[in-house]
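Participant: what follows is a predicted structure for the sequence shown.
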Amino acid sequence: MEHTSNTDLRADADAVLARLVGDASGAARLREDQWRAIEALVADRRRALVVQRTGWGKSAVYFVATSLLRARGSGPTVIVSPLLALMRNQVEAAARAGIRARTINSSNTEEWETVQGEITAGEVDVLLVSPERLNNPDFRDQVLPGLAAATGLLVVDEAHCISDWGHDFRPDYRRLRTMLTDLPPGVPVLATTATANARVTADVAEQLGTGGATDALVLRGPLDRESLSLNVLRLPDAAHRMAWLADHLDELPGSGIVYTLTVAAAEEVTAFLRQRGHVVASYTGRTENADRQQAEEDLLANKVKALVATSALGMGFDKPDLGFVVHLGSPSSPIAYYQQVGRAGRGVEHAEVLLLPGREDEAIWEYFASLAFPPEDLVRRTLDVLAGAERPVSLPALEPLVELRRSRLETMLKVLDVDGAVKRVKGGWLSTGQPWRYDTERYAWVARQRKAEQEAMRQYASTTDCRMEFLQRQLDDDGAKPCGRCDNCAGARHAADTSSAALDAARVDLGRAGVEVEPRRMWPTGLAAIGMDLKGRIPANEQAAAGRALGRLSDIGWGNRLRPMLAPQAPDAPIPDDVARAVVDVLADWAKGPGGWASGAADASPRPVGVVTVASRTRPRLVHSLGARIADVGRLPLLGAVEYTADTSPISRSNSAQRLKALDGMLHVPPALAAALAGTPGPVLLVDDYTETGWTLAVVARMLRRAGAEGVLPLVLAVQG
């Protein structure tokens, strides 16, 4: 290693920074705390944990350190980051400083060999990888060992994801332990995050091996953002919130982000704002990659006033002049909220932050909380299945044997992998045979922590004290003090007024009923493993047709009306008049729409000849009254109900295979209904309260088609999701 004084090193570091930020004068200077981190990494080859607010300049630390280490003969920097797609602007900044960056990710597998060759040839300064890559069998076994041996600096970006005490735990990050173990002695490590309280900071430090006797540097700065003005505005309902946004969006400074809690709400709000003349784009986990990239570029170039986004737009997005962040609905964690509002005001003197809480927020919190680490019996069942398997078991093959949905099952397996109980290999998952303990106390603590975070968000919305100070204290910031800028410190900045035109339009938009219900067309894989002889495509003459629902439970229009009705604790009662009228409107629109029986089109479907309901053990009065109202209005016979057999058990609400197994033999077509179907040729309307997976509708439709129905048109109150 070249021996250079720290004075010279500081000068070199400032010169790299000037190139990084495009300062031709060379006057740019690192802040003292940035320099302390770089000095620790480059001069002392230490490990450092940097917890600093968004916009502080954490990327400058690792890019400047990379340039200095490469100039001194070190290998390339490896940056582990959860959102590679959102680091494009950082990569471009690195290029200005002469730093050559490449990525290895799931979308460029054909380039892996080329990139590895470039690394070997010394042509790559920074390699960006996602945490998911660390446990991909090919990458883990073929790429990672050599990469760890060659690494000159390891950077763990958004390091709070390592900790399951934090708001955004990602089990793939825990695989970093393996990489840290394999690093040669003296290789510096930098972990960075903007959103970690004291408990998460300690946990991350411990997991990275940066605590205790390792004499690591922990840099934790004040989290106040002097450019942000925090505000909360309570409005009566979803229509008022959407109308307010439509009326006042153009008054907010620059361009920004409107966050929603669900995909359905993001799409709904985007459509409404466009209808009101605003240039906005939607950005969710459902958005295609190319559309996401275009949306990011349009926001960066101020071609749109706002992106209406879910949390899919989060870590890594960097627009220094972002002028506002509005939340239509409250996140469940003050730490998550701080992270999202931190997107604004990095490079401008003033940015507006506004929370518009909604009554649907807590139901959405409850849904996401239900996706926590599974109970011990399900974990043990998974381990037993893998232990009894002679070869690796794929996720599709494992899913029918365990009562967990695939995404939750995969997350659980990743945690078990990190804990050493299972291992991901080509072809699926294997049991390692290692003993494993269900950490009941830890999981319960995490659940309690989530509840405490939810309560903190309730308090944030209602507090009369400084809002920024409140958020800082939630992140254990010792420097927390009144900001003097928020609505509680400086007075309300936003009036609650809405124009009658916008409010009327919002009510019409939110009151618009009708969602298409796509039928199931393929049986799930792996049913043979649970004794069901079903596979491949469902025969066309046994399928349901596309159906309709009044609304989605996750939307902010009819969802708000339907959620209380369909909640598990809700009393069973006849269909309310307003809901019944809306269902009739959906039916009328369906009939007149493309292919509808009243459309007059040449290929129009036949008119329904009767109504059939699905028996309900929880809401029999609701479902029967809904079917009866539809039959009465449509002047159709109420043919009867598909009923439960005498011996029934609760229907699994986990994955598709388990739900089908539970439904097998549970329902039957009574003889009177079968006779009615045989004597009444034509399609029937199949009425139920709501659909979650679509399998009850698929199974019942198959039974009705086999009993003689010429078609089945599902009609439900709500779609889950």
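Facilitator: Perfect, thanks for sending it. Keep in mind that this is a model prediction, so the values were computed, not measured. Numbering: from 1, shown residues only.
Participant: alpha carbons only for contacts and neighbour counts from here, please
Facilitator: Will do.
Participant: would you map the helices across the stretch 401-550 of the chain?
Facilitator: 406-418, 440-462, 467-474, 487-490, 500-511 (DSSP state H, counting those that start in this stretch).
Participant: of those helices, which is nearest D664?
Facilitator: Closest of the helices of the stretch 401-550 of the chain to D664 is helix 406-418, at 20.7 Å (criterion: Cα to Cα).
Participant: that closest one: which residues count as buried?
Facilitator: 406, 408-409, 411-418 (16 or more other Cα atoms under 10 Å).
Participant: structure two is appended below for comparative analysis:
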Amino acid sequence: MNATREEANNLLAGIAGPGAQLRDDQWVAIDALVNQRKRMLVVQRTGWGKSAVYFIAAKLLRARGAGAAVIISPLLALMRNQVASAERAGIKAATLNSANMTEWEAIQQQVVSGDADVLLISPERLNNPDFRDTILPRLAAETGLVVVDEAHCISDWGHDFRPDYRRIRDLLAGLAPNIPVLATTATANDRVVEDVRAQLGEGTGLLRGGLDRESLYLSVVNLPNPTERPAWLATHLKELAGSGIIYCLTVSAAHDLADALNSVGWNVAAYTGRTEAGERERLEHALINNEIKALVATSALGMGFDKPDLGFVVHMGSPSSPVSYYQQIGRAGRGTDRADVILLPGTEDKEIWEYFASVSFPREEVVRQLLAVLTDEAQSTVRLEAQVDLSRSRLEQVLKVLDVDGAVKRVRGGWVSTGQEWIYDAERYAGLEQARKTEQQSMVDYQNTTDCRMLYLRRELDDAEATTPCGRCDNCTGKTWGLDTDAEITLKVDQQLQTPGVSIAPRKMWPTGISVKGKIAGLEEGRALGRLNDIARGPALKALLDSRAYSDDPWMAHIIEVLKNWDWSNRPANVAALGNTNSASTEMIIQVAQSIASVGRMNFAGILPVLPGAEEVMAQNSAYRVEALLKQWDWSKGLQLVPGPILLVTDLIDTGWSVTVAGNGIAQRTSESVLPFALASRG
């Protein structure tokens, strides 16, 4: 018997409250899934009610004897919200994820026995060997509905591409013809839509609506001096109603800004990819319950976070694409009449975009190198890292892509080669690179446009209904935010942000599979004046390193402050300069080291020079980098030391391996501890 709209509305009341009624387009989607058993791609704005559609469809199908629905969701935060929604509607939901692996067998039995209506899994589970080989085939045979949430992740063109999502094709291929499939997203342009539909299969229906959000009031604030953005925000935060999210482009920026806002009395907290899972959940609840003014977050707080009354979203720095920007601002104003959306661009934005673009899919010769070292004997990622010049995160990403393409396979114990021929799709990767550049320029154009901002974003997402200006944004209304900052607040914020000194944690272990092994000895925690991407300190430090024009005024005052606040166990007796392959950098490092030694009344021990003809080590892979650095310096020319710890001075600490290799070598030869000091750190 076909499901009725009245039956669906009764279920909706359990999710959204008494009297809630499905809109026509929501019912169209549910009817297509439950009564017509179709495959559907639903592209609708954030807050449209996509989760209500798939929960109701799952329950209606279960009432007609279908198996449990499988919902593939990208984030644990999203799963928590979904489970809570399901419970309100009387739907029994279970999750399979990396946090509850010991419970997988019991959860699987729940699904098989009919005690669960919905099973939520992360896309990464699809490539776990045990899950892929034992659980996935059974799910494909017994499920009554498959839901792919945040389906733009399937596409190479999507703003949050995940190779694991492409493995969904394997699950769909094992489904019976009459099993409905629903893919949902709020962020897809025409390219992404066609890519996702192609992977869902021929005949997939499309339900696509307008992307206007009538509660969002968009503005851009271009400050003459972008380093004043924290003070501007601290000044104007009181004008933003309720609680909200302040997005930053990097982890360090999020922590620095949170510290600055807290220093002037605002109750905020940093939330990044490095925040532990339990702490993330606590902070999410604190924001949902309005216990804090804002979370200062990276993109780690994105898809899946649901707070209907979120009052504002501010970006301290611009995301690299309109698609990503729209997805993040979509967190605001779902259940309110007004939510302010403010973009504060920075001069460092393009450099950060370029960095993230640089860690995309590698060149063909590097991929071929990886394929050449893979055999039919399982090798762990750690073991492979020692054989291929790729960082750990990039190596894992490439292996996932090769796995989906059929060239490698993940098994217990690591990765093996399938022996299948693999073709480097140069055209596809060139297209991806060009798409990124186009999207970056689109964000620059968004900042500078004098036309309607919401209309601009909607058109970038190929919204066919984007014809009328919103009438709400700063360009439509002529109402702009003032550029003023409170003098007292500015002073406190600047003191917090410009106080020199960031810690550099010492490396603990040598990479696996190289000529040195085990624990790293002799190095203590280091310091740098600041990070190159710091909101306040970064521009000046970058200018210093670019010009290599060091002078004691004003830099020595900052250096002295760092040294004075350094809680070392034993005061350094020596200062040594770390030689660099760039002679101009070396001259500056020597000058800094000599100045420190003079002011601090320490022994200037000289320079650890690089070997004649040595070239800059470009490898980013830790194993490759360390092996090259072990042959970088001329140890025959010893430092002129007196007894006591050694302050090892350099210009820039990036990966940390240069000061680690050099410092460990000095410590081994002198039995003295080494404390790295740099003018700047990369991150």
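Facilitator: Received, thanks. Here the structure is a predicted model, which means the values were calculated and not measured.
Participant: as CSV, the helices of the stretch 401-550 of the first structure with distance to W558 of the first structure would be great.
Facilitator: CSV is the format used below for the helices of the stretch 401-550 of the first structure (distance: least, Cα to Cα, whole Å):
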stretch, distance to W558 of the first structure
helix 406-418, 27
helix 440-462, 24
helix 467-474, 32
helix 487-490, 32
helix 500-511, 7
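Participant: so which of those is the most surrounded?
Facilitator: helix 467-474 (a mean of 22; mean count of other Cα atoms under 10 Å).
Participant: that one vs the second structure, mean deviation?
Facilitator: Once fitted to the second structure, helix 467-474 of the first structure is off its aligned match by 0.4 Å on average (mean Cα distance after the TM-score superposition for the first structure).
Participant: just to revisit the earlier point, can you lay out the buried residues of helix 406-418 of the first structure as CSV showing distance to E399 of the first structure?
Facilitator: Output for the buried residues of helix 406-418 of the first structure, formatted as CSV (distance: Cα to Cα, whole Å):
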residue, distance to E399 of the first structure
R406, 6
R408, 10
L409, 8
T411, 13
M412, 12
L413, 12
K414, 15
V415, 17
L416, 16
D417, 17
V418, 20
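Participant: what ranges does the stretch 151-300 of the second structure have for its helices?
Facilitator: Using DSSP H, counting those that start in this stretch, the helices of the stretch 151-300 of the second structure run over 163-166, 168-173, 190-200, 229-236, 251-263, 277-288.
Participant: so which of the ones you listed is nearest Y456 of the second structure?
Facilitator: helix 190-200 (15.4 Å).
Participant: tell me the angle the closest one makes with helix 453-460.
Facilitator: Angle of helix 190-200 of the second structure versus helix 453-460, following axes from the mean of the first three to the mean of the last three Cα atoms, to 10 degrees, is 40 degrees.
Participant: what range in the first structure matches helix 190-200 of the second structure?
Facilitator: Counting by TM-score structural alignment, helix 190-200 of the second structure pairs with residues 198-208 of the first structure.
Participant: list the buried residues of the matching stretch.
Facilitator: 200-205, 207-208.
Participant: return the member of those residues nearest to D247 of the first structure.
Facilitator: V200 (40.3 Å).
Participant: distance of the closest one relative to L49 of the first structure?
Facilitator: Using Cα to Cα, to the nearest Å, we find V200 of the first structure at a distance of 12 Å from L49 of the first structure.
Participant: what's the answer for L386 of the first structure, then?
Facilitator: Relative to L49 of the first structure, and taking Cα to Cα, L386 of the first structure is found at 38 Å.
Participant: between these two, who's got more neighbours?
Facilitator: L49 (26 against 20; other Cα atoms under 10 Å).
Participant: sec struct for the aligned partner of that one in the second structure, please.
Facilitator: Taking TM-score structural alignment, the alignment pairs L49 of the first structure with L41 from the second structure. Assigned by DSSP: H, G, I helix; E, B strand; the rest coil, the conformation of L41 of the second structure is strand.
Participant: ok, L41 of the second structure - contacts?
Facilitator: Taking Cα atoms under 8 Å, 6 or more residues apart in numbering, we find L41 of the second structure in contact with 182-184, 197, 204-207.
Participant: in a markdown table: these, plus distance to L648 of the second structure.
Facilitator: Below are the contacts of L41 of the second structure laid out as a markdown table (distance: Cα to Cα, whole Å):
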| residue | distance to L648 of the second structure |
| --- | --- |
| L182 | 58 |
| A183 | 55 |
| T184 | 54 |
| R197 | 57 |
| T204 | 62 |
| G205 | 64 |
| L206 | 62 |
| L207 | 62 |
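Participant: show me which of these are buried.
Facilitator: 182-184, 197, 204-206.
Participant: of those residues, just say which sits nearest to S321 of the second structure.
Facilitator: Taking Cα to Cα as the measure, S321 of the second structure sits nearest to T184 out of those, at 20.0 Å.
Participant: state whether I630 of the first structure is indeed within a helix.
Facilitator: Yes - assignment of I630 of the first structure by three-state DSSP places it within a helix.
Participant: and the gap between the corresponding residue of the second structure for it and V192 of the second structure?
Facilitator: For I630 of the first structure, the aligned position in the second structure is I596, judged by TM-score structural alignment. Going from I596 of the second structure to V192 of the second structure by Cα to Cα gives 56 Å.
Participant: ditto for K50 of the second structure
Facilitator: Taken as Cα to Cα, the span from K50 of the second structure to V192 of the second structure is 18 Å.
Participant: re earlier: L20 of the first structure is nearest to which of the helices of the stretch 401-550 of the first structure?
Facilitator: Here helix 467-474 is closest among these (Cα to Cα), at 30.1 Å.
Participant: what about G98 of the first structure, neighbour count?
Facilitator: With other Cα under 10 Å as criterion, G98 of the first structure counts 14.
Participant: how near is L328 of the first structure to L354 of the first structure?
Facilitator: 9 Å.
Participant: what residue in the first structure is paired with L283 of the second structure?
Facilitator: Match for L283 of the second structure (TM-score structural alignment): A295.
Participant: no no, T250 of the second structure
Facilitator: Match for T250 of the second structure (TM-score structural alignment): T262.
Participant: residues near the residue lying closest to D298 of the first structure once chain neighbours are set aside, how many?
Facilitator: Nearest residue to D298 of the first structure, sequence neighbours excluded (Cα to Cα, 6 or more residues apart in numbering): V304, at 5.9 Å. Residues lying near V304 of the first structure (other Cα under 10 Å) number 19.
Participant: translate V304 of the first structure into the numbering of the second structure.
Facilitator: By TM-score structural alignment, V304 of the first structure lines up with I292.
Participant: ok, its match touching V268?
Facilitator: Yes - using Cα atoms under 8 Å, I292 of the second structure is in contact with V268, at 5.7 Å.
Participant: thank you, goodbye.
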